[in-house]
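>>> sharing a model that was predicted from the sequence below.
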Amino acid sequence: MPKSRKRIYCLLLLSFLLGIGLLIRFLPHEPLKQRFPYSVAVYDEQQNLLRLTTAKDQKYRLWTPLEQLSPQLVEAVLFQEDEWFYYHFGVNPYGLLRGATQTYLLGGTPQGGSTITMQLARILWDIDSRKISGKIEQILRAIQLELQYSKHDILEAYFNFAPYGRNVEGAGTASLIYFNKANKNLNLAEAMILAILPKNPNGYIQQNNNQLNPQLFNARNKLYQRWITEHPQDRQWQSHFTLNYPLRSLEKLPFFAPHFTDQVLQYYADSDAIQNGQIVTSLNSGLQRLVERISRRYLAQQKHYGVTNMAVLVVDNRTMQIKTLIGSGDYFNTQISGQINGTLAKRSYGSTLKPFIYGLAFDQGLAHPKTILKDLPTNFADYQPEIMKVISSGR
């Protein structure tokens, strides 16, 4: 084949590939944030967590903007997983070659050589990258991501969709669940725990996390030893890496002021006003605990009178904001229909109207404080009111 014809074919091929690339780049595509549903975190007025729900797919997943993540966590992940992230096109050929050599030629510990973008592609399209066909798809999808999204968007999505054990996804979600703090407030040791977790989330996280899994403890400390060769100033935090940080288990997540949080979640169920899955309420947790203790004591004292249930609502009369809400004596007691919110239940006003009726009667001169009212059966057309004791006293 003449050289001129080869050049033409090469130019046609390059033009075709360039056209495909431009088509992928500029065709409409949804924001990565919209790929999955999200949890909702409800907080009190002091930003204490009241409840964290699961998303519609039963995952704990909150969206945390990249700017609100710990800079040390972001740097540690790039340091460990993908040092060339900002320079490659989604695939690191050297990393792939090294991983293939280690896995298939030398028979060592399997290494995928995946970049951050490739890992995100595997998550988004649920790719089985252990197969050669899956690895090829993963590479192509990674290139697609690089063409369609910025490096910022890709890195942000990775940190929000990466697995962190059991049904926890996202670094922001993991820091809230495991450490009960915002991701940006993590110390270096905590950040490195989260940097390690996605490598083996189901192996590192156990149901009882009173102490770090020994494998996770050792992996975190190995990463730290590598880290201080590049960041010698962080030797000052060496004592933190001797500590065995407990991770809060999912079973110990707060379920506080249940009737109140139910009401809030129902109100915001179809609302677009929730920012990144967070709702900050007016509830005062300290006052809520105090009123709960008083309520339990009152029910215990009144039990022999047959009192088994009660509801309490405390409102700031200046702002009309709810500060305390107790919907029943026991949310989990089915015998008293404990999950029904008594502060919302419709019921007869009964004697609660009497002070207002008496007040109107006084204002209109129909009665005075010493007026004696007849306690006799009375009919109003077809209506005959009755009182609880049924028997009239005659006046």
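Perfect, thanks for sending it.

>>> for the rest of this, base every contact and every neighbour count on C-alpha atoms.
Fine.

>>> isn't Gly112 up against Leu97?
No - using Cα atoms under 8 Å, Gly112 makes no contact with Leu97, being 9.3 Å away.

>>> let me know the secondary structure of Lys323.
Under DSSP: H, G, I helix; E, B strand; the rest coil, Lys323 falls in the strand class.

>>> go on, Leu313?
In three-state terms, and counting by three-state DSSP, Leu313 is strand.

>>> of Gly112 and Leu97, which one has the most company?
Gly112 (19 against 13; other Cα atoms under 10 Å).

>>> skipping its backbone neighbours, what lies nearest that one in space?
Nearest non-adjacent residue to Gly112, counting by Cα to Cα, 6 or more residues apart in numbering: Gly99, 5.2 Å away.

>>> pull the number of nearby residues for that neighbour.
Neighbours of Gly99 (other Cα under 10 Å): 19.

>>> swap in Gly350?
8.

>>> the stretch 51-200 of the chain: helices as residue ranges?
Along the stretch 51-200 of the chain, the segments classed as helices by DSSP state H, counting those that start in this stretch run 71-81, 93-100, 116-125, 132-148, 151-161, 171-179, 188-196.

>>> okay, one more to line up with it:
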Amino acid sequence: MGVAAVAAAYLYVKPDLPDVTTLKTVRLQTPLRIYSADGQLISQFGEKRRIPLQYEQIPQPLIDAVLATEDARFYEHGGVDPIGVLRAAVIVATTGKKSQGASTITMQVARNFFLSREKTYIRKIKEIFIAYHIEQLISKNEILELYLNRTFFGNRAYGIGAAAQVYYGKDISELNLAQYAMIAGLPQSPSAANPIRNPQRGKNRRNVVLGRMLELKLISEQEYQQAHDAPVTARYHGAEIDLYAPYISEMVRDQIVAQYGEEEAYTAGLSVYTSIDSRLQRYAQRALRNNLYDYDERHGYRGPRAQLWNEQAWPITQIQEYLNKQRREQDLVPAIVVDVQEQSAAVVIANGDEIQLQWDGLKWARGFVSDTRQGPAPKVASEIVTAGDLIWIRQKQDQWQLSQVPDATSAIVSLDPYNGAIKALVGGYSFNQSQYNRVTQAKRQLGSNIKPFIYAAGIEQDYTLASLINNAPINEWDRRQGVAWRPKNSPDVYGGPTRLRVGLARSINVMAVRALRHVGIDNAIDSLVRFGFERADMPRNESLALGSASATPLDVVNAYSVFANGGFLVEPYFIERIVNSEQQSVFEAKPKVACRDCERLIEEQRNQPAMAIAVTEPPQQDSLETALQPQDVQLTCPLPAERLAPRVMSEQHSFLLAQALKSTIWGGGNWSKGTGWNGTAWRAARTVKRRDIAGKTGTTNEARDTWFSGFNPKLVTTIWVGFDDHGRQLGRVAYNNNLDKNQSYGGEAGAKTAGPGWNEYMKNALDGTPEVNVQPPQNIISVRIDRETGLLTRATDHTSRFEYFIAGTEPTEYVSSAPDEQPLFEDSEDEELF
């Protein structure tokens, strides 16, 4: 009768039994993980946190703890434990309650993968037959591996790998016996026995597990007692992030979801390796924050976040309780002022420590009146803070100082100019405050950052770096509006005919307007579009020369890469490769690369059809080099033609613009002779201290947007500073008597608002790397010219310099005769050329 009953039950449920062979190819839901190029975890996305482990990776003490608690006869039964079933049946018969399920680990695997958790007899019958099928299909160790990787352990942790990380912030192999027992006790009641929510119940459950292990002689009495007396050390640990870079991780998440769909993206266990360099990313984040703090603090202190008491001070326990509820913002720490002396203040932070803010950390904080006005410099600390103030503090140069969350915001992006790989990207001060990614989403007016592209169009037409452009006022009558358009220089001075190199480096507005007139608006827009700017964002009027066009920082940095790489337009990218849960590569980026050697070889092959090109995958950029072989030897090109980035500017023209942009930083003339002059980015020369850097500042009307874009031959970077509110000006700063004379005061502008952030980042990013000397390309010559007129000269004193020209475009007239004959053309680079 028993056999008949079992047979009948099997026939009854057989149509509903699943195909257990799917367990052989089961794919556990694993979150999307995002890494930097050097393997540091940036972020992970997914409802279930899981770190799948193979059986061999699971520590034996944890296996013993789980089996002792869940299924002590696991290796003895065939999927169903008759003794356990009998025990459960007796309890049902005597009490009428289904308080003990008698489920083996195999049966739990059957339920977790194929059934619901409802307590019904029919589900239990199905569970039994599925368990028998599983035991026939896969080994005991494989069943245990599935169980330990699939089971829910609370706090979104699925599997023991995730449980170890969530509760202890460690790899599973690093835990001790008490911690293994705690984890082993969670599957039965992941909420009620959770050691984070209920430490005492968690400890009681842990000790039950330890008792079972002692009873089964899996641990000694001494091991039991030591683990039994151990304190509860579990606390919540988020994902083990190595590099916090939320803006780039959100870009990756968005692209992966668009490509794979949400379910696949969040559960398939994809690992995405980005192009981000963790070292550069940290430098970019720090530079952006420091630059915003400097801007914000020179505009004045906006006061405490809150006043918590007026007379009766809070006890330290209440202060700590309050501060522990406050969220930190970037590197700012919430604190409460507890005492104020003449030129110092004592504050308490969340751990109860008392910190002294000395006068050097307080004296900057004159009152904020408006974006263009600040109050008087304070003389005593009581003018700045009072006891009971809730404030922000931060560490600066090894001391604590009063601070505040900046009102302004910023964006910085840095990429490899030869393949477009984004090496660092920060889309704003705080992702918690705003997920708006200003690098890719904020189209802002460019100001003078556009001028190199206006002059590029002129150089491609007929200008040279020595061409004279009139630096004189413009009064253009507008018939339609009945007013005159009078673009002004900043500062509002004019010097008459001036060489193009000087006009670009000193960002002279009227010269840029005249250059645009010379080129023509349509031709200038066509040129800008070739550099990757959107035609729809280019106004068809002369304000284009002064930067009324709009673009994102990513558009700008990509356009400047053309000057850095010799004339190619690369395409920015941020995903290098994608690996699936089996560690198989499912995607590898194949960016188009700026490769002058490849271009030459391909052209050579076109001219000599008999010669073949052997196409190979590109090596690292630093090793991209080729050599022309005899005609009977096959040429080797490191890149196929379709992997070559399109050329949008000749190598010669790109070289000339890059040289001119060096003068923006290094200036020119002879200071000892009274002819020296600074470019607008002279601060970069003092900070970065390298001769292979070039760049351009940018400021819009009323300083609503400030920019600095620049490069060396290996790295190109753009930084923008402004307000999200387009109508708000960055304003002006009055001199602060409390600060040193090197502080920035006066109107905000690209050079002193955005530039310092670029300087700090590039100084750190390029530190330790050798300076790169770019050799002039073919057909470029250097000619001695007169600094005043741009004409040929034989003088060798401070009135002359060598200038670069494309052969055939150099001047043909001399400024005057000189008594000493000197060579006209010079191939040597001994003399400064920028």
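Great, that's in hand. Bear in mind that the values here come from a model prediction, so they are computed numbers and not experimental data.

>>> rewinding a little: nearest to Trp237 of structure 1, of the helices of the stretch 51-200 of structure 1?
Trp237 of structure 1 lies closest to helix 188-196 among these, at 7.5 Å (Cα to Cα).

>>> superposed on structure 2, what's the mean shift for the next helix or strand along the chain from that closest one?
Per DSSP states H and E, helix 188-196 of structure 1 leads on to helix 201-204 as the next helix or strand towards the C-terminus. Following superposition, helix 201-204 of structure 1 is found to deviate from structure 2 by 1.2 Å on average (mean Cα distance after the TM-score superposition for structure 1).

>>> so helix 201-204 of structure 1 corresponds to what in structure 2?
Taken onto structure 2 by TM-score structural alignment, helix 201-204 of structure 1 occupies residues 190-193 there.

>>> for that stretch, buried residues please.
Buried residues in stretch 190-193 of structure 2, counting neighbours by 16 or more other Cα atoms under 10 Å, are found at Pro190, Ser191, Ala193.

>>> contact partners of that stretch?
Stretch 190-193 of structure 2 is contacted by residues Phe152, Phe153, Gly154, Gly185, Leu186, Arg197, Asn198, Pro199, Arg201, Gly202, Lys203, Arg205 when judged by Cα atoms under 8 Å, 6 or more residues apart in numbering.

>>> CSV for the residues you listed, including neighbour count and distance to Asn764 of structure 2?
Shown next, in CSV, are the contacts of stretch 190-193 of structure 2 (neighbours: other Cα atoms under 10 Å; distance: Cα to Cα, whole Å):
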residue, neighbour count, distance to Asn764 of structure 2
Phe152, 24, 45
Phe153, 26, 44
Gly154, 23, 43
Gly185, 27, 50
Leu186, 23, 48
Arg197, 15, 44
Asn198, 12, 47
Pro199, 18, 46
Arg201, 15, 51
Gly202, 25, 48
Lys203, 23, 49
Arg205, 24, 52
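
>>> nearest to Ala162 of structure 2 among those?
Distance to Ala162 of structure 2, by Cα to Cα, is smallest for Phe153 among the contacts of stretch 190-193 of structure 2, at 8.6 Å.

>>> which position in structure 1 aligns with that closest one?
Match for Phe153 of structure 2 (TM-score structural alignment): Tyr164.

>>> how about the contacts made by its match?
Gly170, Ala171, Ala174, Leu194, Leu197, Pro198, Pro201, Asn202, Ile205.

>>> just give me the neighbour total for Thr352 of structure 1.
Counted with other Cα under 10 Å, the neighbours of Thr352 of structure 1 add up to 9.

>>> now do the SS call for it.
Per three-state DSSP, Thr352 of structure 1 ends up helix.

>>> Pro246 of structure 2: neighbour count?
Pro246 of structure 2 sits with 19 neighbouring residues when counted by other Cα under 10 Å.

>>> that one against Gln44, yeah?
No - here Pro246 of structure 2 does not reach Gln44: they are 10.4 Å apart, not a contact under Cα under 8 Å.

>>> return the residue of structure 1 aligned against Pro246 of structure 2.
Counting by TM-score structural alignment, Pro246 of structure 2 lines up with Pro258 in structure 1.

>>> surely its match and Gly329 touch.
No - contact status for Pro258 of structure 1 versus Gly329: not in contact, 11.7 Å apart, counting by Cα under 8 Å.

>>> now for the contacts of Tyr164 of structure 1: which two are most distant?
So, the contacts of Tyr164 of structure 1 by Cα to Cα: farthest apart are Ala171 and Asn202, at 15.3 Å.
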